[in-house]
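Got a sequence here, can you model it:
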Amino acid sequence: MARLAVLGAGSWGTTFAQVLADAGNDVVLWARREDVAREISEHRTNRAYLGERELPAAVTGTARIEEAVEGAEGLVVAVPAQALRATLGQWRRRPGLREGLPAVPVLSLTKGIERGTDARISEVLVEAGGVSAQRVGVLSGPNLSAEIAERRPCGSVVAAADEELAGVFARWCDAPYLRAYTSTDVTGVEIAGAVKNVVAIAVGAASGLGHGHNTTASLITRGLAEITRLGVALGGRRETFAGLAGMGDLVATCASPLSRNHRLGLALGRGLDIEQAVAEVGQTAEGVATARAVADLAERLEVDMPITRSVVAVVDHGASIEHVTTALLARSVRPE
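Next up is the predicted model:
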């Protein structure tokens, strides 16, 4: 169907390269490290992230960004949120990319809010990557990469400002096991995908503390209310948060042991400090850095987000993990 470049060879980027190939596309997967790129091309594996699982023959690897994007009809970005701006800057110092990424559609898989600027990932792509806002799309939903790598059925949402472009992105990932729904609510889909990671830390922490389903269900439900309040304040559509990008992604991330943010919360609840918890998870848990950015946004917009504030108190300021459940219970009587 198309020649696509996936930029980022972590677990989600590598898994999504498989999805794109299974949908009939030729895929070049950019890896930061030369040895990883060589392994992908020569052995069709990325053992650091996917073990011995074999990638489709249509996936090749490269560590040269110019080679990855040359001739690509579309780009898929899977670089961690807090590293994206710096990575884009490194790419733009290369002779062939000084004007920014090629003028093709760009789909972001990255879920997070940039710390320090409070920018959404699509905004970082525009500001630092030289990408037109009209060419950017975002994907979110219940996307646990380990299950998708096993080709287990799931749904996702792809959003772009233009409905036709959202359809293009959906066709890219039309694999037999992934159903992509389209949306034009870029802001809502991005906020849902970013903030659910913060709530997942809170839910994991509650489980680690030994609390039961009543507590976790309450945190998930009130967490969704926080996500919705912030998303609507930023211009997102309320109905987005009741769908796959909102409730769907939130439930998967909060409930599954495959979720890095959930596992990090569990570790905190068991008594580890933030450095120990991050080391135990061993991979990027975007909710840690995103929490402060979300709290800053909420404060600026005067949006009440007590669960988020409590996560920030724990991961940024060393507060007791009991803050997470206190945030749920220690509030004045009010209508739901």
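
can we go C-alpha only for contacts and neighbour counts from here?
Noted.

is it true that residue 106 touches residue 134?
No: the criterion here is Cα atoms under 8 Å, and residue 106 misses it with residue 134 at 9.6 Å.

Tell me who's in contact with residue 154.
By Cα atoms under 8 Å, 6 or more residues apart in numbering, the contact list for residue 154 reads 142-143, 148, 177-179.

same thing but at 6 Å, please
residue 178 (Cα atoms under 6 Å, 6 or more residues apart in numbering).

so what's residue 324 closest to, chain neighbours aside?
Spatial nearest neighbour of residue 324, excluding adjacent residues (Cα to Cα, 6 or more residues apart in numbering): residue 310 at 5.4 Å.

to compare against the first, here's another:
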Amino acid sequence: MSARVAVLGAGSWGTTFGKILADGGSDVVMWARRPELAREITEARRNSRYLPGINLPRSMRATPDLAAALDGADQVFVSVPSSSARDTLKSARKALSGSEVPVVSLMKGVEKRSGLRMSEVIREALACDPARIAVASGPNLALEIAREQPTAAVVSSVNGDTAAAIARTASTRYFRTFVNSDVAGTEFGGVLKNLIAVAIGIVDGVGYGENTKASIITRGLVEMTDFAVAYGAQPETMQGLAGLGDLIATCQSPLSRNNTAGRLLGQGYSLPDVVSHMEQTAEGLSSVAPILELAKARGVDMPIVEQVRMVLDGTMDPRDIAPHLTTDDDTPQEETQYGTGDRGGPLRRALERARDLFRDGGRGSRGD
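Model prediction:
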């Protein structure tokens, strides 16, 4: 029997993921906040505002009634802005009361007030067993996937059965889903790459070239890894789909909301003008401040993100952004070190681990 799944949020990514689930054989009900959008999805099989030109499967329908969307669901996927996640989940709590269905975060942000990851917000708002919670992430630009261009993602949960069940539901001929148990790493990869993508957009808007962007992407991966490991993630996760894979896609594509927001900043638009120009939320803009607070709490240096904050605050001219050149002094640094006091940091440990695996013929434990 096909699964009955609910997707909360009918923006570009929520609708695209609903299409993935429907193409994978599920009966999909979307929750759309606006009745006219729900009607268009159900009757016209379109979401013309967020996915122009895409025909949606017949096994997808939508409703503005949250309780109706959740009624009878075997799995629930949440794709709303991080700023409204808690309120949406609180509204869904009654409908999910007593249920044991998995709840999957498709969101790539942190809660601004608390700094919590979205899986942690789900756990608090629904009083939910962590074994029921999963997160999905990867190089997932919505419009490309809606056009059925092949890609992959990773589903992460502390419960292997939950991750496997979601991966089976969210797999099609054009969308391959892997699994891991590193929830923190998978989520932080999706959050942190947005911040680096804003930096790339800024230098793109200014008119700097590929050398500048390649330097920032490479050093950005070091910042991402240092931060994520400081909060319990595995360094290998940052080298995978949720880290490096998502970073490359988000930084290089004009379809990326965060890259677009950064490019507008680099062209001289103010932050309020950028926010009003964007049709959908660029999570990187709202994640900068809470991520820097979390980094400060663990003593992690993030010069790229710090300079993005300065551009957002108007205290740095976008043309002056050069975070990959920033150091505390003129002492030469090792390439994989960013002043964490860890003799090379998490990225070096990952490379040393790979070296050891080669030396012992691959007999060591595998983290993939």
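
Residue nearest the middle of structure 1, spatially speaking?
residue 111 (2.4 Å; Cα atoms, centre = their mean).

quick one: what helix or strand has the alignment partner in structure 2 of it in it?
Following TM-score structural alignment, the counterpart assigned to residue 111 of structure 1 within structure 2 is residue 108. Following DSSP states H and E, one finds residue 108 of structure 2 outside all helices and strands.

which one of residue 106 and residue 134 of structure 1 has more residues nearby?
residue 106 (28 against 13; other Cα atoms under 10 Å).

So the more buried one versus residue 279 of structure 1, what's the distance?
32 Å (Cα to Cα, to the nearest Å).

do residue 239 of structure 1 as well
In terms of Cα to Cα, residue 239 of structure 1 sits 37 Å off from residue 279 of structure 1.

List the residues that contact residue 95 of structure 2.
Counting by Cα under 6 Å, 6+ apart, residue 95 of structure 2 has contacts residue 67.

Could you rerun that using 8 Å?
Contacts of residue 95 of structure 2 by Cα under 8 Å, 6+ apart are 67, 70-71.

before we move on, what about residue 106 of structure 2?
14, 77-79, 135-137.

and what of residue 244 of structure 1?
140-142, 155-157.

Can you give me the neighbour number for the equivalent of residue 217 of structure 1 over in structure 2?
Mapped onto structure 2 by TM-score structural alignment, residue 217 of structure 1 lines up with residue 214. Using other Cα under 10 Å, the number of residues around residue 214 of structure 2 comes to 15.

Buried residues of the helix or strand residue 214 of structure 2 falls within, list them for me.
Here residue 214 of structure 2, judged by DSSP H and E, is contained in helix 210-230. In terms of neighbour count (16 or more other Cα atoms under 10 Å), helix 210-230 of structure 2 has its buried residues at 212-213, 216-230.

Tell me the secondary structure of the residue nearest to residue 324 of structure 1, please.
Following DSSP: H, G, I helix; E, B strand; the rest coil, residue 310 of structure 1 is assigned to helix.

roughly how far apart are the counterpart of it in structure 2 and residue 326 of structure 2?
Applying TM-score structural alignment, one finds that residue 310 of structure 1 aligns to residue 307 in structure 2. Applying Cα to Cα, the value for residue 307 of structure 2 to residue 326 of structure 2 is 9 Å.

Name the residue in these two with the higher neighbour count.
residue 307 (21 against 13).

so the more buried one sits right up against residue 323, yeah?
Yes: with contact defined as Cα under 8 Å, residue 307 of structure 2 counts as touching residue 323 (6.4 Å).

how about residue 354 of structure 2, secondary structure?
Classified using three-state DSSP, residue 354 of structure 2 is helix.

okay, now it: neighbour count?
15.

ok, back up a step: of the contacts of residue 106 of structure 2, just say which sits nearest to residue 272 of structure 2.
residue 79 (24.0 Å; Cα to Cα).

Which parts of structure 1 are strands?
3-7, 26-30, 59-62, 74-77, 106-108, 136-140, 154-160, 178-183 (DSSP state E).

mind checking which of these is nearest residue 298 of structure 1?
strand 136-140 (21.2 Å).

Tell me which residues are up against the closest one.
105-109, 111, 122, 156-161, 165-166, 169, 186, 189-190, 192-193, 244-245, 249.

ok, so what distance separates residue 104 of structure 2 from residue 31 of structure 2?
15 Å.

which ones are touching the closest residue in space to the residue nearest to the centre of structure 1 that isn't next to it in sequence?
Closest residue in space to residue 111 of structure 1, ignoring its immediate chain neighbours: residue 194 at 4.8 Å, by Cα to Cα, 6+ apart. Residue 194 of structure 1 sits next to 111-113, 286-287, 290 when contact means Cα under 8 Å, 6+ apart.
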